[in-house]
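Trainee: Sequence and computational prediction follow.
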Amino acid sequence: MPQPPRFSLIAGRRDIIDRREIAQRIAALPDAKLQQEGTQILRDALQGGRAEIGRRLAAESGRGRVIAASYAFLSDQIVRLAYDLVTQRLVATADPDAGERLAIIGLGGTGRGEMAPYSDLDLMFLCPARNVPWCEGVAEALLYLLWDLKLKVGHSVRTIPDMIDAARNDMTVRTSLLEARWIWGDAGLDAEAMRRFRSEIVAGSEREFVAAKLAERDERHRRMGDSRYVVEPNVKDGKGGLRDLHTLYWIGKYVFGVERPADLVDKGLFTAAEFRRFERAERFFWSVRCHLHLAAGRPEERLGFDMQRQIADAMRYADRPGKSAVERFMQFYFLNAKTVGDLTGLFLAQLDTQMGERGRRFALPTFRRRPKRLDGFTVDRGRLSIPADDWFRKDAVRLVELFALAASEEMEIHPHAMRIAARDARLVDHVRDDARANAFFLDVLTARKNPDMALRWMNEAGVFGRFVPDFGRVVAQMQFDMYHHYTVDEHSIRAIGLLSRIERGELADDHPLSTRLFDQIVSRRVLYVAVLLHDIAKGRGGDHSELGAEVAQELCPRFGLDEEETETVAWLVRYHLLLSNTAFRRDVADPKTIEDFVGAVQSPERLRLLLILTVVDIRAVGPTTWNDWKRRLLRALFDAAEERLRLGHKQRGRAEQVAARQQALADALAWKSSAARAHARRLPDSYWLAEPDSWQVANALQVADAEARIGDPQPSVVADADPVSGMTRISVFAPDRPGLFYRIVAALSVAGASIVDARIHTTRDGMALDNLLITDARGRGYEDSRTRRRVANALEKALRNDHEPVLKEMGTLPRREEVFRVAPRVLIADKASTRTTVVEVNARDRPGLLARLAGVIHAAGLELHSAHIATYGERAVDVFYLTDAKGRKLDTEASASLRQQLLDVASEAN
């Protein structure tokens, strides 16, 4: 009886299900109890088999292929038993004619003999002709029986001509038929169908199929994020996942007729060593997928944060210094995803070589003609190659030179050269200190066009991580948080690619300042090396900025950088978060903020380098991390620091800038000069330095409108779209009173809004003018004007109410976010401002957190002068500039009491 080869891997198959014993039990049932009791026997057998496979997975979690085959084997036996029950007892025919035949054929994963616990059962009922009552009756009865067993069945009822037509017109059907496998019923029908499929569909259509599968793969990657390093990967359909391995097998089967993946070696598409990597990755991914299905209790394919920790425990990963069990598990996941990417590139390039006509490439783009030899390397139809298999063994420096040439000549590397480079990668250990090798590496890193592509090839071959072992330590390393979208190595390589695009002017619209500054920097290679090394020390259990600076001090001289360049790179790595942390967490309008920042930076050159490094670092975190609001904050800090460094005096320039902003507002409003001067005198310098021009115009109009009303001043609230940030601006003009900010954030919290940033200003005549940026529960601005008006009305009503706000419990978190914990921390910086005490709270972000923190500040009788809210995935960092009721900094006792109360709230957030 034919079975998929992988069924032979399953030990003790009868312990999973004994079909003969179950068939005997069903045969002994009387007709009156056949339907009910027969179904129950099958249900018990299915549940018992699943329980046995689950025990085997728990005991040997690394045998993913065997587990997948076991689930398919169990499904096969259930289908066979159900078919026999239907045809022999339920829809039995005493004297069947020639048309009463039916073949049950497994398609897709069912046909391949690989199923996860909750995979669909994909079946085709093949009939000899249309409209045969017996066939239709059997198919219907069988489906109802399988549905009664709670199996999810994907099915089709076809004749052979129907099947051929569907395969001709639908590539998905064609692919599923490629893995078709007879399960039970009439084997002759299956044999005839497969013969016609191969002769009428497959023969002569190989190029069409390959092109369609590659296009389908690219579209699937695009939907899934187009990276194999996204932190919540899709095990089945994500880039570098199981479907990519299946695609290689499908192409090999369609083009070369292979019957099992191991045959890809015989066809020259993989070496034996490469196929072993294929099998290891496949085993691992099947283990993860089966664990994922069982943990979720449904056909879940996305390895979400909530599942990662569970599966890491199930697969027996343990914590290590500097790296948690879940981070070690996910690093191994991404290493396997990287393996799939490497193998895909080799496979397709080899396929291209075998299928291409002489002088013409099959699937990959053509390149302009090149000289036949480049420094001893050869060129094979536009791809950089090597003249002999011992080329790297004769001179290991060539392992680095290969990628330098590929970068400088903008050439793809031939799969043969990549294979030999991967084989000989260990030889690069002996030339790490070789000046030529390091010069070539610097050429790769600083290539004028697409250095990220050459670095990825170098990484795929295993040369990168061996030549720079510190980089090898972060290959495929994940950070278990909601902020970082990619692994550390992918993040760094993406940042280098962004840096190159800024240098070439391709991102001038997005980053005009960085593009302009690039032409002013003294050493471009300092910047490229700093971007490479800025996260090099992550996962070592300490401050990665400090540890990374030490790594830079060791590596830069090896790369060929002089003493001054080395010092600059080390400084940039040590302080690569300084600009963003200051801009997002501190009051840039406070002179002390600028003084401290400039004191750390010290030179215009470092400031320029730091800005560009910060921009590419933030953008490379993920596709939605960079926004115009962050651009605005960074630009404000950069301009203030640049002015201070240029003018060299902390007061000069500040008054001029304030006067210029006031004059710009007066020009924009066309008010009488007396009215414009009166408005300007009411507001402190911090207002003019902090608020964007458009907000100042909107605020002035709001204030004028509110004061034109007759009677006592009432709170005025404006909610408007802010096109720069994509969020909603809330502006509050109201009589200042203790706890006003608390009332504002409490009301917004009750309304379901999240506060992204807040700036608080008090006029010289006792009015408050506060500007806040808010989003809805999805993190987006309120697009509908009516919704914005409702939020504004609710806030106005709350501000008119004299009763203390009643806060709800802090909102619950989605299940996928519950796994994250943030160590609560409260920092009190008495010297960060000359006038106020700066309090920074780090806590688990959740709805209502800011309102509760503001409530503590209000209850303590403190005055809030400025608030800055930053969120990094699951971590909230809220900073408050405070004084006591008399306008003085907090004393030691008040600081200690406040710290403990804020820490209690931060702890509750977990």
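Mentor: Received, thanks. Residues are numbered from 1 along each chain as shown.
Trainee: contacts, neighbours, all on C-alpha from now
Mentor: Noted.
Trainee: Could you look up the SS state of the residue with the largest distance to the centre of the chain?
Mentor: In the chain, counting by CA atoms, centre = their mean, Asp95 sits farthest out from the average C-alpha position, at 61.4 Å. Counting by DSSP: H, G, I helix; E, B strand; the rest coil, the backbone at Asp95 sits in coil.
Trainee: Ala823 too?
Mentor: Under three-state DSSP, Ala823 comes out as coil.
Trainee: Can you give me the buried ones in the helix of greatest length in the chain?
Mentor: Secondary structure of the chain read by DSSP state H shows that its longest helix is helix 325-355. By neighbour count with 16 or more other CA atoms under 10 Å, helix 325-355 contains the buried residues 325-353, 355.
Trainee: now stretch 636-651
Mentor: For stretch 636-651, by 16+ other CA under 10 Å, it's Ala636, Leu637, Phe638, Ala640, Ala641, Glu642, Glu643, Arg644, Leu645.
Trainee: can you list the residues that contact that stretch?
Mentor: Contacting residues not belonging to stretch 636-651 are listed as 579, 582-583, 588, 591, 594-595, 597-598, 602-604, 607, 611, 653 [CA atoms under 8 Å, 6 or more residues apart in numbering].
Trainee: again, only this time at 6 Å
Mentor: Defining contact as CA atoms under 6 Å, 6 or more residues apart in numbering, one finds that stretch 636-651 is touched by Ala583, Val598.
Trainee: And stretch 682-698, what's buried?
Mentor: By neighbour count on 16+ other CA under 10 Å, the buried set for stretch 682-698 is Leu683, Asp685, Ser686, Tyr687, Trp688, Leu689, Ala690, Glu691, Asp693, Gln696, Val697.
Trainee: Alongside the first one, take a look at this:
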Amino acid sequence: MPVLDLDALTAASRPERVRLVDEWLTGLLADALAGTPRVSRRRGSPPAGPAGTGVALVAVGSLGRRELPPHGDLDLVLVHDGRPEVAALADALWYPVWDAGLRLDHSVRTVGEAVSVAADDVKAGLGLLDARHVAGDPEVTAGLRTATLGSWRQHAGRLLPQLRDLRRGRSRQVGELGFLLEPDLKEAYGGLREGQVLRALAAAQLADEPPADAGEAYAFLLDVRDALQQSTGRATDALVRQEQRPVAEALGLADDDVLLRQVSLAGRRLAFVADETWRRVEASLVRRPRARYRRVRREPLAEGLVRQGDEVVLARDARPAADPGLVLRGAAAAARADLLLSPYTLKVLAVHAPPLPEPWPPEVRWSFLRLLASGRSAVPVLEQLDQEGLLARMLPEWDRVRSLPQRHPWHRFTVDRHLVEAAAAAAELTRDVDRPDLLLVGALLHDIGKGWPGDHSVVGEVIAAEIAARMGFSPPDVAVLAAVVRHHLLLPATATRRDIDDPATIERVAATIGSSPALLQLLHAVAQADGAATSASAWSPWKAHLVAALVARVHAHLVAGPPPAPVLEPTEPQVTASTPGRDGGSEVTVGMQNVADGQQITFGAPDRPGLFSRCAGVLALNQLDVRAASISVEDGRATSIFAVRPRFGRAPVPEILVDGLRAALEGTLPLAERLRQREADYRQDGARAAAPRVSWHDAEVAGAASTIVEVRAGDRAGLLYQLTTALADEGLDVTSARIETLGADALDSFYVCDPTGTPLDPDQRARIERALVAAAGGDTADPATLGAR
């Protein structure tokens, strides 16, 4: 019996791997035929021998396509002419494959049975299109291929819609390959499946063969998958973060970012070609009334452009080579009508469209703004321009961010797609600002600086100014757009990390943006669009509430209006309990009301050291995530206010909270021990263990010196309790806090002060920083660096 060396197989190149498996399977079939006597032979059937056995071993799937990955399954079909001993023959063939340690997907069929299954099951039909003869009777395989192809073409009108729905369903479930940080190379939309589907559509004679660049993209993804499986030593199609660097090295690429960018480009190209092909296929599958002469209706849309069916095409009198504004005029017309440009029109424009004059003429800029103002309809049109190289021709800086990955758990998209999504989101906010044109362009360019080294906001300010000037905006408008890009993170960062009820915070924001309510208005809208284009975690209702409250305060400061009400205001207690053994002044109360994206909890209790941390511990024990907090003391009684969100969707129970706080104050509730157990119960495997970071900022609150200490650490149950306990143990009072979760990280900002009013000296800061690092679960920081940041 032939032997297969699995180590040599996995290390071999793709063609060599297929050759080794084919030779091995050929030997297995020969042995199986030799050891399985034929029971009978039909009259007129050919004599025994490879060409007349009536049995063929056919490869389908990746082996059939000669694309077998290092740890791929063998998809085999034993095709026969009805011989009764085929079951014994199959056993003699399949068991050695299993014994060799290979995964096997197998079936035994006659040609008629295979075709019948393929006619009813779109997956089976798709697989049989890749049928390739491996061993046995080639005439049987030829008959299978001919019958399968004929059946596929015959039933295409019924099977192809099923295939389309199947792929779209996987796209919604798995995502788009071009925009994922950890893509599934096979099943994500734009992955290897798309290449296989494109060949199937061509086989149905409803589409041309995929273009050469789509074939190159497909071949690159095959190389990535081979390197991935050779690196991991197992069958996988998921290019997860920890495997990207070894795969990049195996492919000779500079680093994992280069790898992910090339994967994105390949996936986007395959997805684009697949989308265009499906549009053609769907149009051909629509039944139309027969007519000897059928006039195609052409509806004018703009100068040089008409609607023809479901596409925008060039008018007969269009002059692409002499009309620089035709590209953007056509894109705007398509987006406004919720259509796409025809592939032929795109090709003509890509070849003949002249460069845009600099600065852009007003009508060209107006078309560009109309395109962006179309919102969601503009996204696929901009992708069309991008895929044909037209977008980068108008905005050369676009190539620096094209398919550029973003290494942050917040982001769903590559940088360029994020910018397009932000512009689409901004289109829904144009009525909220005085200058919608600046809003749309500012949203599109707010992260353009990520294509260059350095702080992307600082770098982007210069680049955005150059682009805006080239677009023909006036110098004052160029300055505003540059400021929008420079400060697009100002509002969300301030709202989530600083006390927005502190006048000093408002003054700093106002000083940063100058005395321009219009710029404040634009920054607010861009922040909303940026958050919506990032993820739900990046722009929660509570964060939107904080940013809106900050904007209201800054606007009131700029126009000298009355300040808005504080974000956190005490609520009337719903539950009251008395601490045994204390006087009436020791009453503990809890109030609750619904607020944006959660609840607001108000604790009332006698002031004492560590009260704030105990309140935070009780909330953590009840699985409540804190978003913001403040504390005030009057006549020896403290009021602590927390904006919380239930981690598992269950609203807090005031009776449980008041009992928990009372027990914690009495010392009968071991908060630290209970929270350690809670953390152990809910610890996630593979959580990052990056060292915590602490930074300091001086501030002034209500005329008194205060200090802001920021802690960035891995998020976990009870983190806020641990940090506030560390601050209390160091003798500090916490007056307010802002809590933000950044994916797996938490960024907690605390306003702290020494009860004596003494400023914190460097030695005290160093000691506090060590305590915070220890409380956050990290290693103790180097004393030489503490307090220096």
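Mentor: Here it is on my side, so go on. Bear in mind that the values here come from a model prediction, so they are computed numbers and not experimental data.
Trainee: and Gly542 of the first structure, what pairs with it in the second structure?
Mentor: Taking TM-score structural alignment, Gly542 of the first structure has Gly454 as its aligned residue in the second structure.
Trainee: Helix, strand, or coil at its match?
Mentor: Gly454 of the second structure - assigned by three-state DSSP - is coil.
Trainee: quick revisit: quick one: the residue farthest from the centre of the first structure and Leu81 of the first structure, what's the gap?
Mentor: Asp95 of the first structure sits at a distance of 21 Å from Leu81 of the first structure (criterion: CA to CA, to the nearest Å).
Trainee: What of Met115 of the first structure?
Mentor: Look at Met115 of the first structure and Leu81 of the first structure: by CA to CA, they are 19 Å apart.
Trainee: So for these two, which residue has more residues nearby?
Mentor: In terms of neighbours (other CA atoms under 10 Å), Met115 is the more surrounded of Met115 of the first structure and Leu81; the figures are 26 against 19.
Trainee: mind listing the strands for the stretch 151-300 of the second structure?
Mentor: In the stretch 151-300 of the second structure, the strands defined using DSSP state E, counting those that start in this stretch lie at 298-302.
Trainee: Just give me the neighbour total for Asp266 of the first structure.
Mentor: For Asp266 of the first structure, using other CA under 10 Å, the count is 12.
Trainee: what about it, distance to Ala273 of the first structure?
Mentor: Applying CA to CA, the value for Asp266 of the first structure to Ala273 of the first structure is 13 Å.
Trainee: and what of Gln477 of the first structure?
Mentor: Distance of Gln477 of the first structure to Ala273 of the first structure, given as CA to CA: 24 Å.
Trainee: And the two? Which one has more around it.
Mentor: Gln477 (26 against 10).
Trainee: The more buried one -> the second structure?
Mentor: The equivalent of Gln477 of the first structure in the second structure is Leu404 (alignment by TM-score structural alignment).
Trainee: Kindly report the same for Leu445 of the first structure.
Mentor: By TM-score structural alignment, Leu445 of the first structure lines up with Leu372.
Trainee: Next, the buried residues of the helix or strand hosting that match.
Mentor: Assigned by DSSP states H and E, Leu372 of the second structure belongs to helix 362-373. Counting neighbours by 16+ other CA under 10 Å, one finds that the buried residues in helix 362-373 of the second structure are Val364, Arg365, Trp366, Ser367, Phe368, Leu369, Arg370, Leu371, Leu372, Ala373.
Trainee: Now do it: distance to the chain's middle.
Mentor: The chain centroid and the centroid of helix 362-373 of the second structure are separated by 29 Å under CA atoms, centre = their mean, to the nearest Å.
Trainee: likewise stretch 406-413 of the first structure?
Mentor: Per CA atoms, centre = their mean, the centroid offset for stretch 406-413 of the first structure relative to its chain is 28 Å.
Trainee: again, but for stretch 303-322 of the first structure
Mentor: From the chain centre to the centre of stretch 303-322 of the first structure is a distance of 17 Å (CA atoms, centre = their mean).
Trainee: Just list what the helix holding Leu372 of the second structure packs against, helices and strands only.
Mentor: Where contact means 3 or more CA pairs under 6 Å, 6 or more residues apart in numbering; DSSP states H and E, helix 362-373 of the second structure is packed against helix 326-336.
Trainee: distance from the helix it packs on to the first structure after superposition?
Mentor: Its matched residues in the first structure lie on average 3.3 Å from helix 326-336 of the second structure after superposition (mean CA distance after the TM-score superposition for the first structure).
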